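**Student:** Next input, structure requested:
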Amino acid sequence: MTQLMWFRQDLRIQDNSALWHATQAGQCIAFVALSPKQWQQHNDAPIKIDFYLRQLESLKDSLAQKNIPLIIKKIDEWQDIPHYLEQLTKELDIEHIYANAELGIHEQQRDQAVKNLKLFQDRTLFPVKSIRNKSNEPYKVFTPFKKACYERLHHDVPSCYPSIEKQAKIDCHIQSDALDQKDYQHKQAHWNVTEEHAHQLLNTFIQDDVKDYNKERDFPAYAGTSQLSAYLNIGILSARQCLNALFAPYDGQMHFKHDGEQTWLDELLWREFYQHVLYDFPKVSKHLPFKDETKKLKWENNEKDFKAWSEGQTGIPIVDAGMRQLLSTGWMHNRVRMICAMFLTKNLLVDWRKGEQFFMQHLIDGDLAANNGGWQWSASTGTDSVPYFRIFNPITQSERFDPKGDYIKKWIPELKQLDEKQIHDPYSKNANAHLDYPKPICDLKKTRQRALEAFKSL
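**Tutor:** Down below sits the predicted model:
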């Protein structure tokens, strides 16, 4: 019998749960739906779509080497996909449709309408609903969730699926649609595609950098992070492959020789945690705060302040450097993401949902679960969020994590001439200094107090 493999956010042939099972069940044809209107509704960044489309071309070539034809169809909205699949399965005499489960509420609604669909857990290391507390309820805080994951990993590290075999040639007469890539940005210089490239990045990171990850990951001027988030997000890499690469030097067993290895595992588990939260608490898919009491928070939502933040013109160098990195590359260093998010939500008292949307519209690794989790953490509205009274001082953060101002100088060249003391707060010693750079749009102490009062009033 012929099976249909429906690719979504899992554009790889190695270690792909649904693809492996589909090929075990018989001859396989692959399918991808391109949904521009849906992308727009979900605020997917043009750079992320470009990245996806380029990887799709690579996937098509990889599948062709296995004699698996790929049908690409433009179906603007997800609600129209089930009807198309029903027609396609009749036309091609398909027995079952195979796919990897997606965890957002819209994705689940789409999949529930598809007949003969077999879903597999592939987005996470552990199946959703499998990590539970003693009351058999989902975890709401990261640390006990992580502890439960550690116990599972000590017992058994999830293994990768075997490589799929080349199948006999199969006739598929369905013509694919073309999508005009000119509608999307091209950032190919920094973000190469292909599974081979992703594995090269992963292996280089494990061999050369992971041991110092705990020391260097917070310093944005260093290349101290893995840079794998974009590849994990659209499924060029799986979380299992990352885990297996991490423990490969220890015969596949959970073991740490360096603190950096454990710190990186913890970051993978933060990603895992937010995916499980997305599934267990659908309200975070609906633009609602995790903490219900924070629905009543009175946001200022000053449009002028938001515009300055979104353009990297706040007069707070570390914030502006981060926003300019985002606008230029489609990516921002994680420490700086937290600084920018907390400045917007606490000092400017702008609703976290505006920041969440802006990041999604610009990030190459924009992922609903991780982005929402990060924003709600910074805004103190989410699961495991910082207490509302803990508010980053962006100047102090800058002095600590960019001590020489190298990151700021890269993204704000107009401050290059300043020394490492002045660059973090250019107008602190001389409010009338003549610089081609805006003065701070807010008083950090006063706006901190305003945020504290807004939260206390709840």
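
**Student:** Every contact and neighbour count from this point should use C-alpha atoms.
**Tutor:** OK.

**Student:** Quick check: closest non-adjacent residue to the most centrally placed residue in the chain.
**Tutor:** Nearest to the mean C-alpha position of the chain, by Cα atoms, centre = their mean, lies Asp367 at 3.6 Å. Nearest non-adjacent residue to Asp367, counting by Cα to Cα, 6 or more residues apart in numbering: Asn233, 6.5 Å away.

**Student:** can you pull the contacts of that neighbour?
**Tutor:** The contact partners of Asn233, taken as Cα atoms under 8 Å, 6 or more residues apart in numbering, are 9, 365-367.

**Student:** in the longest helix belonging to the chain, what's buried?
**Tutor:** Ranked by residue count and defined by DSSP state H, the top helix of the chain is helix 259-280. For helix 259-280, a neighbour-count test (16 or more other Cα atoms under 10 Å) marks 260-266, 268-280 as buried.

**Student:** go on, stretch 118-126?
**Tutor:** For stretch 118-126, by 16+ other Cα under 10 Å, it's 118, 120-126.

**Student:** Assign a three-state SS to the spatially closest residue to His154 that is not a sequence neighbour, would you?
**Tutor:** Nearest non-adjacent residue to His154, counting by Cα to Cα, 6+ apart: Met254, 5.8 Å away. Here Met254 is recorded as coil under DSSP: H, G, I helix; E, B strand; the rest coil.

**Student:** quick one: Met254 and Phe247 touch, right?
**Tutor:** Yes: using Cα atoms under 8 Å, Met254 makes contact with Phe247 at a distance of 6.1 Å.

**Student:** overlap in contacts of the two?
**Tutor:** Joint contacts of Met254 and Phe247 (Cα under 8 Å, 6+ apart) do not exist.

**Student:** compare with the first, here's sequence two:
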Amino acid sequence: MNNILWVRRDLRTHDNPALLAAIENGATCAVFISTPKQWEQHHLAPMKADLMCRHLQLLSEQLDELGIKFIHITATDFADQVTQLQAYCSDNNVEKIFANTEPECDELKRDQAVIERGLPLELFQSDTIVPVGKVLNKQGEMFKVFTPFKNAWLKRVQQTGIECSPSPPSDSTSTLGPVSNHSDIDGNSKANHHLDISAESSGNFDIGYPRESSDRWPLSETVIKQVIPEFLVNKVSSYHDNRDIPSIKGTSGLSPYLAIGAISPRWLAIQLIQQNPEVLFDTQHSAFSWLNELIWRDFYKHLLFHYPQLAKGSNFQTKYDGLIWHPDHQNFKAWCEGKTGYPIVDAAMRQLTTTGWMHNRLRMIVASFLTKHLLIDWRWGERFFISHLIDGDLSANNGGWQWAASTGCDAQPYFRIFNPITQSERFDPKGIFIRRYLPELADLPDKDIHFPHDYLKKHPDQDKYWAPIVEHKQARLRALTFFK
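**Tutor:** This is a model prediction of the structure:
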């Protein structure tokens, strides 16, 4: 039988059920079909495109070791992708196509079009820890609040465990590598693990899309062998205390690899639970905060499965459809460029535009500022984020933005408005993070750096910073009136 593997957003050999089924059915080819026009429509970040290309090269080498030839086919968008796949299958007498599912609306329509063309597509789920559609309330519906979802998720995993596909015999990720001194990764690491895409051994991955260097991020095989073991041994127990402090490397830094499917969330959860088996039964366990983040990831992907309109920019809470957001292009430009006059917001936006990544606490602060202080449509922020983030993921990005804007599922109430000054004082008390990205404020005293304008009036020779575009108290009152 002439069977093939269709590679999509699953750039790994471990926990890859489609790959395993393809091997078991004698497949000797894997195809990847690039779609630059579609990626442009989806606002794929150039840095994420580069990370994807590097992992396509890595995957081609890993598949070559398994006796599978990697073939790159070019297309424009998903419609053309279907046409190109059909042509390839016809020319090569393909009898079955193995692939892993993608939960987004356009991707589901594409797969349905493939099936309607009569192509023998067999799909597997591997992008969530618990399969979508399997965590439901007593009415058989998706939960609309996170905590009951989490409780049901935990109960299911306690009872059934986590299904994780075995790795191919030659796959080096089947066991954790030795713990090393490799630092955690957050996009600021200076380690250079870049693999020159021009030296590809199998095909030419000129995907026809703009790319920006992702060299700061090592390849997944390095992360699996070095970073993850160190994180699980040395950092996960302090994750709860350190994850909100942007000046230190307190997070796992794994989101970019999850976003392109280079590391499996199921495999990650199993590693955590094997080292901390009580974490499934004790939500006060020191390692539970990190498991909770993986559950949040599942939550947003399950939501997208049950409410596909979220992929089309719809408010989850339709009662907010009547909000008339302020289309203030000047303030939006100031926010994008990190020139709002609020140091924690500006430093965070500088981090995003210079590194392609932003600390999660800062994502909440800047999203709240855009939607509550400036009353600018959350969709503007969502699009800007996805077009810059190396870890851009539709479900998590949409969920986070709607949470901040109070329009989403289990969102913060509209009257919860982050104060960027007190947030800065709490999570960057000495201004370490601010100084890293705003050298204009490097010489200011710690107590003045969070909102430096009074200090700068007294020291005009040091005034290299811009005035605030809104006044916090007035903006807060305006937001309360707006949402009421």
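
**Student:** quick one: TM-score?
**Tutor:** With the length set by TM-score structural alignment, normalised by the length of structure 1, the two chains reach a TM-score of 0.94; 448 aligned residues with a Cα RMSD of 1.9 Å.

**Student:** still on that earlier bit, which position in structure 2 pairs with the residue nearest to Asp367 of structure 1?
**Tutor:** Using TM-score structural alignment as the criterion, Asn233 of structure 1 maps onto Ala259 of structure 2.

**Student:** So its match versus Ser368 of structure 2, what's the distance?
**Tutor:** Distance, Ala259 of structure 2 to Ser368 of structure 2, by Cα to Cα, to the nearest Å: 24 Å.

**Student:** Where does Gln84 of structure 2 fall, secondary structure wise?
**Tutor:** Per DSSP states H and E, Gln84 of structure 2 falls inside helix 78-91.

**Student:** Check the mean deviation of that helix from structure 1.
**Tutor:** Compared with structure 1 after the fit, helix 78-91 of structure 2 shows a mean deviation of 1.6 Å (mean Cα distance after the TM-score superposition for structure 1).

**Student:** Can you check which part of structure 1 that helix sits on?
**Tutor:** Going by TM-score structural alignment: helix 78-91 of structure 2 matches residues 78-91.

**Student:** roughly how far out does the matching stretch sit from the chain middle?
**Tutor:** Mean C-alpha position of stretch 78-91 of structure 1 versus that of the full chain (Cα atoms, centre = their mean, to the nearest Å) differs by 29 Å.

**Student:** Would you mark the buried spots in it?
**Tutor:** Buried positions in stretch 78-91 of structure 1, judged by neighbour count with 16+ other Cα under 10 Å: 78-79, 81-82, 85, 89.

**Student:** which one of the residues you listed is nearest Glu300 of structure 1?
**Tutor:** Taking Cα to Cα as the measure, Glu300 of structure 1 lies nearest Trp78 of the buried residues of stretch 78-91 of structure 1, at 35.1 Å.

**Student:** Please tell me how far that closest one sits from Ala113 of structure 1.
**Tutor:** Counting by Cα to Cα, the separation of Trp78 of structure 1 from Ala113 of structure 1 is 10 Å.

**Student:** what's the distance between Val345 of structure 2 and Leu136 of structure 2?
**Tutor:** Per Cα to Cα, Val345 of structure 2 is found 38 Å from Leu136 of structure 2.

**Student:** Compare those two and say which is more crowded by neighbours.
**Tutor:** Val345 (28 against 17; other Cα atoms under 10 Å).

**Student:** which residue lines up with that one in structure 1?
**Tutor:** Using TM-score structural alignment, Val345 of structure 2 pairs with Val319 in structure 1.

**Student:** what residues does the helix holding Gln84 of structure 2 touch?
**Tutor:** With contacts defined as Cα under 8 Å, 6+ apart, helix 78-91 of structure 2 is touched by 33-35, 38, 73-75, 94-95, 106-107, 110, 113-114, 117, 119.

**Student:** Just the buried ones out of those residues, please.
**Tutor:** 33-35, 38, 73-75, 94, 106, 110, 113-114, 119.

**Student:** can you pull the contacts of Asp122 of structure 1?
**Tutor:** By Cα under 8 Å, 6+ apart, Asp122 of structure 1 lies in contact with 16-18, 100-101, 238.

**Student:** again, only using 6 Å
**Tutor:** By Cα atoms under 6 Å, 6 or more residues apart in numbering, Asp122 of structure 1 lies in contact with Asn100.

**Student:** after superposition, how close is the helix or strand hosting Glu399 of structure 1 to structure 2?
**Tutor:** For Glu399 of structure 1, the host element (DSSP H and E) is helix 394-401. Compared with structure 2 after fitting, helix 394-401 of structure 1 has a mean deviation of 0.5 Å; criterion: mean Cα distance after the TM-score superposition for structure 1.

**Student:** To what extent does whichever helix or strand comes after that helix diverge from structure 2 after superposition?
**Tutor:** Heading C-terminal from helix 394-401 of structure 1, the first helix or strand you meet, by DSSP H and E, is helix 406-411. Helix 406-411 of structure 1 differs from its equivalent in structure 2 by a mean of 0.5 Å after superposition (mean Cα distance after the TM-score superposition for structure 1).

**Student:** can you map out the strands along the stretch 251-400 of structure 2?
**Tutor:** Along the stretch 251-400 of structure 2, no stretch is classed among the strands by DSSP state E, counting those that start in this stretch.

**Student:** residues near the closest residue to Ala25 of structure 1 other than its chain neighbours, how many?
**Tutor:** Using Cα to Cα, 6+ apart and skipping the chain neighbours, the partner closest in space to Ala25 of structure 1 is Gln3 (7.1 Å). Residue crowding around Gln3 of structure 1 was assessed by other Cα under 10 Å; the count is 24.

**Student:** Need the counterpart of Gln3 of structure 1 in structure 2.
**Tutor:** Looking across to structure 2 (by TM-score structural alignment), Gln3 of structure 1 lines up with Asn3.

**Student:** ok, the aligned residue in structure 2 for Asp384 of structure 1 to Arg8 of structure 2 distance?
**Tutor:** Mapped onto structure 2 by TM-score structural alignment, Asp384 of structure 1 lines up with Asp410. For Asp410 of structure 2, the distance to Arg8 of structure 2 equals 31 Å [Cα to Cα].

**Student:** on that earlier part again, whereabouts in structure 2 does the helix holding Glu399 of structure 1 align?
**Tutor:** The aligned range for helix 394-401 of structure 1 in structure 2 is 420-427, by TM-score structural alignment.
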